[in-house]
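Colleague: next one to model:
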Amino acid sequence: MATEIRVPTLGESVTEATIGRWFKAVGDQIAADEPIVELETDKVTVEVPAPAAGTLSEITVKEGETVEVGALLGTIGEGGAAREKAGSTAGKSAEGKADMTSSKVDETRAAGNGRLVEVTVPSAGESVTEAQIGEIYKKAGDTVKADEPILELETDKAAQEIPSPVSGVIRELLVKSGEEVKIGALLARIEEGADAGKPDAAAQAAGPASASTVREAERKTAEIGGEPQIEERRPPAPSAAKLMKEQDLKPSEVAGTGKDGQVLKGDVLAAIEGRGRAAPSEPAEAPKVSRAPSPAEDEAREERVKMTRLRQTIARRLKDAQNTAAMLTTFNEVDMTAVMDLRKKYKDLFEKKHGVKLGFMGFFTKAVCHALKEIPAVNAEIDGTDIIYKNYCHIGVAVGTDRGLVVPVVRDADRMTIAEIEKEIGRLGAAAREGKLSMADMQGGTFTISNGGVYGSLMSTPILNAPQSGILGMHKIQERPMVVGGQIVIRPMMYLALSYDHRIVDGKEAVTFLVRVKEVLEDPERLVLDL
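Modeller: Predicted coordinates:
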């Protein structure tokens, strides 16, 4: 009996997802709960586990396609016969592999060490043929545990960590950060079960002469700067070669800045300019009329980088929010003196008691919850011709990461203390930067806070996080002259911006909301007294 694989519920505000990559192909054996396909939304990337064990009998959607929640992704058939066949095939494959490397494996074992295990670039889907080496976490000679990440691979669809298949010592690391590799390319060799202090099993098994050869190669490598010189630099790019020929330039006269020393057109132009400056003894020519760079010269200095799928989705959803909502922004400013004084007075005691630093986000989150109770329209959303009022405050906190903007959610923030809010924001921020946010961390937000002030922003108009009806923009605290009680004084001021959906929130409500936030922050005792 076939078992269907369908797009799971991804949160009340998420209605569709894009197929990132399939981990399995038709005919592959699958264990229950084993990740089978990766889905990407505007908020998070999630792996869909197999609902049952068996054989993947059908894939109905391809990588890159966008599907709705509940859509059929594929089917799993019963895997009894297939499992036996796969086991038999795997046994033969392993037996054949052992035959091809039997001498090396036997010698390694005779030396008292483990076998060498190869780590290769895994398949990332039928439309992906190559990847780029991202961050490398380990180096040759390091000890690794099974499933511990060795390096990161980046494709145009996703970034994934490559784990070690066994515990042991990395004997060879064959790639460098930034290098392009094909699917199936060899990344590293790991000696299973070895300790970092023991010698390389391959060199030990090969005998003294081989070991000395290895040491000699290492010595020569060190003499030339630690990089094995096994390839000559790439030939010049076609446009560069044509220009070199026209200008009668030799390859030795041009320093290549491309990959593996390849000469680019911009390098040739720089060499031509440098050659003109290096000939002061020649008769001075009449001054040349400066000209604008040609389109070809401009193109040689450009860099084209493909958008990540997460960035494409973020761009689409932000534009959808602009097209759907009647978005408007209103501003106010808040004197941060009281909050800063309170924070300065109690920050050490607060950290000692709660184990977390006292920041500004705790105060702002509580102030927002206070204002949302008075102005519930800002905490509501539109569903067709209905307005859904949320009698709880799930506050989204926008976090910028290397891969894009994500908005994890502090659930029931109105029921939490400032200390509890600070702890949860710290946990979510760390998880966002490490790419470890779960679907539960991203779902159900009713209002969002975006702190552009951490980047130095003085004023901005944040975009709504649909289907929410409001987002508060925090900004840089800057000392400015203010009139207080008829006197000009210097105060730490912050501009506040509330973007809201004018279809559901009236201007009066938006202004009142900001005024309530301002009042609470300028007089934090209101939070204690619930005023």
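
Colleague: only C-alpha atoms from now on, for both contacts and neighbour counts.
Modeller: Noted.

Colleague: gap between the residue nearest the centre of the chain and residue 456?
Modeller: What sits nearest the mean C-alpha location of the chain, by C-alpha atoms, centre = their mean, is residue 403, with 3.3 Å. Using C-alpha to C-alpha, to the nearest Å, residue 403 is found at 20 Å from residue 456.

Colleague: same question, residue 319
Modeller: 25 Å.

Colleague: quick check: next helix or strand after the longest helix along the chain?
Modeller: For the chain, the longest helix by residue count, based on DSSP state H, is helix 80-100. Downstream of helix 80-100, the first helix or strand assigned by DSSP states H and E is helix 102-110.

Colleague: show me what that following helix is packed against.
Modeller: When contacts are defined as 3 or more C-alpha pairs under 8 Å, 6 or more residues apart in numbering; DSSP states H and E, helix 102-110 packs onto helix 201-206.

Colleague: how far does the helix it packs on sit from the chain's center?
Modeller: Once both centres are worked out by C-alpha atoms, centre = their mean, to the nearest Å, helix 201-206 turns out to sit 40 Å from its chain's centre.

Colleague: which helices and strands sit right next to it?
Modeller: Right, helix 201-206 is packed against helix 102-110, helix 208-223 by 3+ C-alpha pairs under 8 Å, 6+ apart.

Colleague: contacting residues around the shortest one?
Modeller: By that I understand helix 102-110. 98, 114-116, 201-202, 204-206 (C-alpha atoms under 8 Å, 6 or more residues apart in numbering).

Colleague: second input sequence below; structure requested for side-by-side comparison:
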Amino acid sequence: MTTEVRVPSLGESVTEATVATWFKKPGDSVAEDEMLCELETDKVTVEVPAPAAGVLADIVAEEGQTVGVDALLANIAEAGEAGSTTPEPRPSAEAGSGKAPSEGGAPAGAGDGEAVDVMVPALGESVSEATVSTWFKAVGDAVEADEMLCELETDKVSVEVPAPAAGVLSEILAAEGATVEAGGRLAVLKSGEGAAAKSAETREAASAPAPSGGGGADVEDAPAAKKAMAEAGLSRDQVAGSGRDGRVMKEDVAKAAQGAGAASAKAPAPASEPAQAPRAPVPAEDASREERVKMTRLRQTIARRLKDAQNTAAMLTTYNEVDMKAVMDLRSEYKDLFEKKHGVRLGFMSFFAKACAHALAEVPEVNAEIDGTDIVYKNFVHMGVATGTPQGLVVPVIRDAHAKSFAELEKEMAEKAKRARDGKLSMAEMQGGTFTISNGGVYGSLMSSPILNPPQSGILGMHKIQDRPVVVKGEITIRPMMYLALSYDHRIVDGKGAVTFLVRVKEALEDPRRLLMDL
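Modeller: Model (predicted):
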């Protein structure tokens, strides 16, 4: 009896994925819920667990293949049927990894220690793929259970992959730069007796470059290496592979490209040679000082979503300014008591979140979204708080912000901001926002026009607090002023509503007592 392994649900509006990595090969024993492969979509990476225990009979969808929801990925046979299903594994499954089939379906290396697959973990709701960012261990290195092996990068978060068991890293299946899918295989560990004894031998075999001549015809180079060779304009015979059986890895291409660059600097290519990159010609002396770095998945997603927002929404921005003296005086008076009682500092963001929630109740269209020909009004406020990280801008969501106290808002904002900077946020924590606040003032911005975060219809931009002369009750005085900017979707938010929203935010901040009185 065989059990089918199928593509799981990939999240809202996601209909297909790419098979990134298989953590198991035909003939390997699998336990129920053990990760079999990883699928990658344009949003997330999805791990595919084994629906039942048994032996992986065959792989139907190979790495790099595009599959739809509920498509067949593989078949699992019962342990007793392993002999009838595994002696003749699919050729592509073995050729792609450069390994000889295991006799009788037994896991490779069983004699020197149990082979343990390192699988891509769950990447969050609607995330089906990721890019291998960094390997912390090399082939042949000894690892401890739960020790970090590598880091994966999705378009939103970074995910660390721990070692499932102690042993020796015998093979890396997904090199840095490779795209992998949830549930895919990243590497193979040798655990148990004999693993330590094989460490030196494995390291030596991995570091010894294999000939790159015709003998490598049956060796499948790393996908990231193929792409890097195409970008660098290098042919296969120009790169010496350091992987198993001469497999070319991404770092091999980088070394070859450096050598080619040095050679071309000494002997410039003929003027008739076509340019490799589709961009304006660059003088040779400038090209040698350039550095080409592939955009991270997060940066690609940010770029795509920002452009989509401009192309879809009728975006307009209105401005106002707010006197921050009342908020600053209130914060200065109570910050010590607040921190002593609640264990968190009283900042400005909770005041803005409260003021925005108060204004959204009066102008609900700013908290709405367009769905086809319908306008969906939200009777709640899930406040997105834009947070800058080393990888790019992310927007964790504070759910039901309208019902939370100042202390609850400050605690949740601080906790999510820290996890965002550490790359620990899940996809679920960044979905479902109805309105967004972006504080460019922390970077010194005096005035800007924020871009909408689709499908939301409003985003408030905060800016630098700056002492400026203003007229108060007929007299010129110095006050701490901040410019506010509301970008909104003019398709459903009229100018009157946008201006009213900003005025209500301004009134609540200049007299915080209005928040207590619900005025």
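
Colleague: against residue 307 of structure 1, how distant is the residue nearest to the centre of structure 1?
Modeller: 10 Å.

Colleague: same check on residue 110 of structure 1?
Modeller: 51 Å.

Colleague: looking at this, residue 171 of structure 1 is in a helix?
Modeller: No. Counting by DSSP: H, G, I helix; E, B strand; the rest coil, residue 171 of structure 1 is not part of a helix but strand.

Colleague: ok now do it, which residues does it touch?
Modeller: Residue 171 of structure 1 sits in contact with 140-141, 188-191, 200, where contact means C-alpha under 8 Å, 6+ apart.

Colleague: let's have the residues you listed in CSV, adding secondary structure.
Modeller: Formatted as CSV, those follow (three-state DSSP):
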residue, secondary structure
140, coil
141, coil
188, strand
189, strand
190, strand
191, strand
200, coil
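
Colleague: what's the most distant pair in those?
Modeller: 188 and 200 (13.7 Å; C-alpha to C-alpha).

Colleague: isn't residue 423 of structure 1 up against residue 356?
Modeller: Yes. If you go by C-alpha atoms under 8 Å, residue 423 of structure 1 and residue 356 touch, sitting 6.3 Å apart.

Colleague: what sits closest to residue 163 of structure 1 if chain neighbours are left out?
Modeller: residue 149 (4.0 Å; C-alpha to C-alpha, 6 or more residues apart in numbering).

Colleague: and residue 530 of structure 1, by the same measure?
Modeller: That would be residue 370: by C-alpha to C-alpha, 6+ apart, it lies 7.8 Å from residue 530 of structure 1.

Colleague: gap between the counterpart of the one you found in structure 2 and residue 518 of structure 2?
Modeller: Superposed on structure 2 with TM-score structural alignment, residue 370 of structure 1 falls opposite residue 358. Using C-alpha to C-alpha, residue 358 of structure 2 is found at 8 Å from residue 518 of structure 2.

Colleague: these two: which has the busier surroundings?
Modeller: It is residue 358, of residue 358 of structure 2 and residue 518, that has more neighbours when counted by other C-alpha atoms under 10 Å, with 21 against 8.

Colleague: buried residues in stretch 146-156 of structure 1?
Modeller: 148-156 (16 or more other C-alpha atoms under 10 Å).

Colleague: just stretch 289-301 of structure 2 next, same as before
Modeller: 296-299, 301.

Colleague: what span of structure 1 lines up against that stretch?
Modeller: Stretch 289-301 of structure 2 covers residues 301-313 of structure 1 once aligned (TM-score structural alignment).

Colleague: next: stretch 486-501 of structure 2.
Modeller: Counting by TM-score structural alignment, stretch 486-501 of structure 2 sits on residues 498-513 of structure 1.

Colleague: ends of that stretch, how far apart?
Modeller: Across stretch 498-513 of structure 1, first to last residue, C-alpha to C-alpha, it's 9 Å.

Colleague: from the chain's centre, how far out does it sit?
Modeller: 34 Å.

Colleague: quick one, helices of the stretch 301-450 of structure 1?
Modeller: 309-324, 337-354, 361-374, 418-433, 439-442 (DSSP state H, counting those that start in this stretch).

Colleague: would JSON lines of those with distance to residue 36 of structure 1 be doable?
Modeller: Formatted as JSON lines, these follow (distance: least, C-alpha to C-alpha, whole Å):
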{"stretch": "helix 309-324", "distance to residue 36 of structure 1": "19"}
{"stretch": "helix 337-354", "distance to residue 36 of structure 1": "41"}
{"stretch": "helix 361-374", "distance to residue 36 of structure 1": "38"}
{"stretch": "helix 418-433", "distance to residue 36 of structure 1": "23"}
{"stretch": "helix 439-442", "distance to residue 36 of structure 1": "17"}
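
Colleague: ranking those by burial, who's on top?
Modeller: Mean neighbour count, computed with mean count of other C-alpha atoms under 10 Å, is highest for helix 361-374 among the helices of the stretch 301-450 of structure 1, reaching a mean of 21.
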